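**Q** any chance you could fold what I've pasted below:
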Amino acid sequence: MAELQMLLEEEIPGGRRALFDSYTNLERVADYCENNYIQISREP
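**A** Prediction:
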């Protein structure tokens, strides 16, 4: 029972935060890559 409580109070919220942070970071990387690709493709 204590393990379930620890999961619900600590592990799951911590995992959700880590997933959200990873999602945000990947979105930034994708934007960076897309912007650089657009700049390179516009160069003569």
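**Q** make it CA atoms for all contacts and neighbour counts henceforth
**A** Will do.
**Q** all the strands of this protein, residue numbers only.
**A** Under the criterion DSSP state E, the chain contains no strands.
**Q** which helix is the longest one in it?
**A** In the chain, assigned by DSSP state H, the helix with the most residues is helix 12-42.
**Q** one more sequence to fold, the one below, so I can look at both together:
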Amino acid sequence: MILRSQRPLKLKAAFICDISLETFVSIIKTAYSYFTLLLYIAN
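**A** Prediction:
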């Protein structure tokens, strides 16, 4: 269990490539920023 927890977490992106958790979080933050900007502009 300890050996498994020392490996970095990798996520599959559309079964094409692996992305790290940091990259995934960055993508989610950017998408949320654009979403809130669009909501602000729409109002």
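**Q** now for the longest helix of the first structure, which elements pack on it?
**A** The helices and strands touching helix 12-42 of the first structure, judged by 3 or more Cα pairs under 8 Å, 6 or more residues apart in numbering; DSSP states H and E, number zero.
**Q** look up how far I28 of the second structure lies from the alignment partner in the second structure of C33 of the first structure.
**A** Alignment note (TM-score structural alignment): C33 of the first structure maps to L39 of the second structure. Note on L39 of the second structure: its distance to I28 of the second structure, by Cα to Cα, to the nearest Å, is 16 Å.
**Q** what does E22 of the second structure give?
**A** For E22 of the second structure, the distance to I28 of the second structure - Cα to Cα - is 10 Å.
**Q** between these two, which contacts overlap?
**A** Residues touching both E22 of the second structure and I28 (Cα atoms under 8 Å, 6 or more residues apart in numbering): there are none.
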